[in-house]
Every structure is written in C-alpha cells, then in structure tokens.
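Peer 1: give me a model of this one.
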Amino acid sequence: MRARVGQRVPVVVQSRGRRRTGARVLWVAAETVVTCGVVVLLLVVHQLWWTNRQARAEALQQVRVLEREWDISPPVPGATPGDGGSSPTGDPTGDPTVDPTGAPSGDTVVPSAAPSGDPAPARPGAAPSSAFAVLRIPRLGLTVPVAHGVSKRSVLDRGYVGHYPGTAAPGRTGNFALAGHRNTHGEPFRYLDRLAEGDVISVRTRGATYTYRVDQILPRTAPRDVGVVRAVPRSIVKPSYGYDAPGSYLTLTTCTPEFSSAYRLVVWARLVA
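Peer 2: As a prediction, the model looks like this:
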C-alpha cells in the first residue's frame, strides 16, 4: 500500500544524551552507596576490633608494669595496704539522679563530689585515674588493671576497670565498687553474665592480694540504681537483691544487654581471704 499523499508518518527519535545522563546518575548513586557501606564497615571494624586490640594491649602492659614494680619495690613496713587513699567506709549515694554503674557505652557520671566524668584524685601527688590494683577472674580468664575513677576517656576506654570514687578500698570494710565496658575498648566485662555463685575473684595491690567469692548476681537493674554501690549494697529498684549488714563487699557493674546501655548488670562478692 502506498502512503496517502500528505499523510504524516510518525518518527520516533531516541535521545542518546538522555540515556547517557541517566546511566551517569545511576553510576554516581551506586558509587555513593558503596562508599557509605565501606565507611560504615570501617567504623564497625574500628569499634569492635581495633579499639579492643588497642585497649587490651595497653591494659596488659599496665598489669606487667604494676606487678614488676611491686616485685621490685615491696610495700613499706607499717603502710596500710589498699589503694592508697580511697575512703574505706564511703557511701557514694550522691544525687539520686546520677548513674552509679559506669554507663560504659555513654558518658559516665561519678556518684560523688567529683565533677562528672572526672575521676577523683586518690592521694596527693597521684596521677588521675592511675592504676593501683590488678583484678583477676579465673572463670573468665580475665586479668585487668584497676584505676581510680570511672571516666570513659582516661579509664574505661583504655581497657581498665574503674573504681568508683568514695567506695571502699580493696580488702576494707565497705563496698569496693568497680565498673567496666561490656563491649568495645577492651570489653573486660564482656562475659560478666557467665559468673556464678561461688566463683572466685582476686584483687592484688602493692600491699596484699584479696580474695572474694561471688555471692549474688543482679541480672538487670536501672542505670540510676545508686543502691548497688553503697557501703552496704542493696538495689533500690529491686530490694530483694543486696545486703542488710556491713561487710567487705566487691561490686562489679556493666551495661546489659550487650551493645546496649539500657540496663545494668551487677555482680556482688564477699571477701573471704
């Protein structure tokens, strides 16, 4: 058939320029997604692997330094064993709005007169947050230095366990209360939930080694449960957990569940030797 005279035949013209522009946009978008994914992956690797590696190495080195120093320079006769100045009977109840349990995944607020996030000095001339003891938990295969204060930057993020200002010295009457990270930065208390009643915990200082035995475990409490670090520890959120009489207690606190700071896990132990 012939096309009728004067009838227009439609012609479809494809624009190469538009196709190229669309492909370029898709390519840029794909590159952006991949780049963002790589950045996120690097951040995860840094938090979950690199911070642990760095903090564990530093903590282990600090343990070696402490124990070498103690072996070379024994305690002065007549000196009181312990951490060198923390109150043996302090009651760090403080402001009921503060977080008494370390908040390892957030900013730590110290339940004492010390400014928030700043460890209280332990003794004249002592460096802030200086390590003064070595904590060992055989069941967890854990050996970690204990430092003054619970500041993230100068204590917890270095892989150390922090000693709450105002709580008792190791081996003394009262509550020797400690905080540590559950995840990242050495995560010394990663497996604290694996402890069971009767497990042994030791604390070595320059003057002596103290042995505690796990007595009670509070699986979950509020971050602001200040009762758990008092001289006679007892939860104010769950009063069925804790003690009624003075004694020599050790308290370990960390965040729970893992990778969250929603609650606190608390382990209590009594001095046995």
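Peer 1: going forward, measure contacts between C-alpha atoms and count neighbours the same way
Peer 2: Noted.
Peer 1: and the helices in this protein?
Peer 2: Remark: helices assigned in the chain by DSSP state H are 16-45, 51-72.
Peer 1: out of the ones you listed, nearest to Ser129?
Peer 2: Closest approach to Ser129 among those is made by helix 51-72 (12.4 Å; C-alpha to C-alpha).
Peer 1: report all helices and strands that the closest one contacts.
Peer 2: strand 131-137, strand 142-148 (3 or more C-alpha pairs under 8 Å, 6 or more residues apart in numbering; DSSP states H and E).
Peer 1: which one, of the ones you listed, ends up nearest to Cys36?
Peer 2: Across these (criterion: C-alpha to C-alpha), the nearest stretch is strand 142-148, sitting at 36.3 Å.
Peer 1: since we're on Thr221, how many residues are nearby?
Peer 2: Thr221 has 20 neighbouring residues, counting by other C-alpha atoms under 10 Å.
Peer 1: isn't it up against Arg264?
Peer 2: Yes - if you go by C-alpha atoms under 8 Å, Thr221 and Arg264 touch, sitting 5.2 Å apart.
Peer 1: got CSV for the helices of the chain, with distance to Ser86 too?
Peer 2: Shown next, in CSV, are the helices of the chain (distance: least, C-alpha to C-alpha, whole Å):
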stretch, distance to Ser86
helix 16-45, 38
helix 51-72, 18
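Peer 1: to compare against the first, here's the next sequence to fold:
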Amino acid sequence: MRARVVAHTDRRRRALLRRGLWSGGELLVTVGVVLMLLVVHQLWWTNREARQGAERKVQALEREWGEPAGPSAAGSSGAQAAGSSGAQAAGSPAKGTGRGESRAVAVVRPALSRAYAVLTIPRLSVRVPVAEGVSKSRVLNLGYVGHYPGTAQPGGAGNFALAGHRNTHGEPFRHLDRLRHGDTVTVETKAAVYTYVVDRTLPQTSARDGGVIAPVPRSTVRPSYGYDRPGYYLTLTTCTPEFTSRYRLVVWGKLASMRPRA
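Peer 2: Here you go, the predicted structure:
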C-alpha cells in the first residue's frame, strides 16, 4: 500500500489561511485602538481644551470689564443702541439697582463670533462666555454658548436665545435638564448684570422648531409649550437625548432684574 502524500498546494493553502487570519486579527485590533483613541479625543480631550479656553475667555472679559461700566464706557467701546429684534433698544425696567429707580442700559450689537457676555448657571456650576452666532467651529466647539442672531440681546425686550453643546467640546449644557422652576441664570455684559429666573421647560422638540426662539417663544411642534404675550425672555437650547442631535431640549426663563455695572 502506498503512503498518502500531502500535496504542496494544501500546505500552501493552510499557510495562507493562517496568515490571513493573523492579518485580519491585527487589523481589527488596530481599528479598535483607533476607535478608542477617537472616543477619548471626543469625550475627554475636546472637553479639556474647550473648558480651559472658555475659562481663559471669561477671565479676559472680566479683566476688560475691570473699569466701571457706564454710558460713556459703553459708547467708547463702539456699542450701538439696537433698533431691531436682533438687538432691542434699551429701556426695560432696571430692577434691583439698589434704590428702586429705573435706568436704561445700552444693548450692544456684537460682532459675529465675538465673545461679549458671560453666562452663569449656579445650579449647574456653569460659567461660560457668550458669543454672537451659533457656528460650531467658531463658537460652540470652543466651549462657548452661542447667541442666535436675530433674537434679542441681554436685557432686551423679546427673546434672548442661546445654544450650547450637551456633549463634547466643553459641554456647558450637559445637565440642562436639571434646571428647575425658580432657578436663576445670570448674564453679565460690560454694561450690566441681568438675572433671569427659569420658568418653563420643553423636554423635547424638533431641531427645526424655530418657534422656541421667536420673540414670543412658543413651540410650533408642541404648541402647548410656550408663551402668548410679549416679555423679556431667556431661551436655552441643546441637543437631546445625550450623544445625539436629533431633538432639542429647551429651557425658558424671564428677566427678573437688571443691575448696571457700577
């Protein structure tokens, strides 16, 4: 009886199979490492960089505002009295000035992408710059909160509407859903400090629901949420659920007091 001879082609085929499996395994490990690094970059590094940059900008604004702010200071900085819905004219009651009097504070029209105010939300331990516009690359990804162009400015009649990231890039609105009725939100500018009080929350609406940032905010998707008369409103918007951008979470507040910077 003749012994069975293993063909060279069989050995070659098995060797190629082992090599392919090994290469495939290496490729999967490499892809896994790259994906892990991307996740670390998005969830940790962008937050670290954005938060540090936002903190530096807040400090820079505070240094800039070191001198007492008044009508002359506001005028010398090139601020213009607003005459449109994007920057409403001053003249709203300035409550909390210390003597009960009403004082008008000029409302500025900032340059696009320029940080010009500081937003503070005590409940969330948030203190971040507010910049004009909602560009991701020039505003939101820097860890700033963005002001919707065309909406009122701080303290102005109408709706001062802001947007911020909920995840990554500083995520200043990560816990926006924790705000409750009666919580305070302050907005500081070179001219004044405005205090808003949280009034209502819209847990979820369409990303295209422009009614929530209208001068009299009311959802066009869920009309039972919103207001029906003019006022001095604050709107905070962010994405929901977390780690998606499919819907929007909205928090509304009303102006409670205005204190000119002494």
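Peer 1: re earlier: most packed of the helices of the first structure?
Peer 2: Most buried of the helices of the first structure, by mean neighbour count (mean count of other C-alpha atoms under 10 Å): helix 51-72, with a mean of 16.
Peer 1: ok, now how distant is Val150 of the first structure from Arg16 of the first structure?
Peer 2: According to C-alpha to C-alpha, to the nearest Å, Val150 of the first structure stands 64 Å off from Arg16 of the first structure.
Peer 1: aligned to Val198 of the second structure, what sits in the first structure?
Peer 2: Under the alignment (TM-score structural alignment), Val198 of the second structure pairs with Val214 of the first structure.
Peer 1: ok, that match to Arg270 of the first structure distance?
Peer 2: The value you get for Val214 of the first structure to Arg270 of the first structure, if C-alpha to C-alpha is used, is 7 Å.
Peer 1: now do the contacts for the residue nearest in space to the middle of the second structure.
Peer 2: For the second structure, the residue whose C-alpha lies nearest the mean C-alpha position (C-alpha atoms, centre = their mean) is Gly164; its distance is 1.3 Å. Contact analysis of Gly164 of the second structure by C-alpha atoms under 8 Å, 6 or more residues apart in numbering lists Leu140, Gly143, Tyr144, Val145, Gly146, Glu171, Pro172, Phe173, Leu236, Thr237, Thr238.
Peer 1: stretch 59-67 of the first structure maps to which residues in the second structure?
Peer 2: So stretch 59-67 of the first structure sits over residues 54-62 in the second structure, by TM-score structural alignment.
Peer 1: next, the mean deviation of the matching stretch compared to the first structure.
Peer 2: Stretch 54-62 of the second structure, aligned to the first structure and superposed, deviates on average by 0.3 Å (mean C-alpha distance after the TM-score superposition for the first structure).
Peer 1: picking that back up, map the residue nearest to the centre of the second structure across to the first structure for me.
Peer 2: Using TM-score structural alignment, Gly164 of the second structure lines up with Gly180 in the first structure.
Peer 1: do Arg19 of the second structure as well
Peer 2: Aligned partner of Arg19 of the second structure by TM-score structural alignment: Arg24.
Peer 1: what separates stretch 56-70 of the first structure from the chain centre, distance-wise?
Peer 2: 19 Å (C-alpha atoms, centre = their mean, to the nearest Å).
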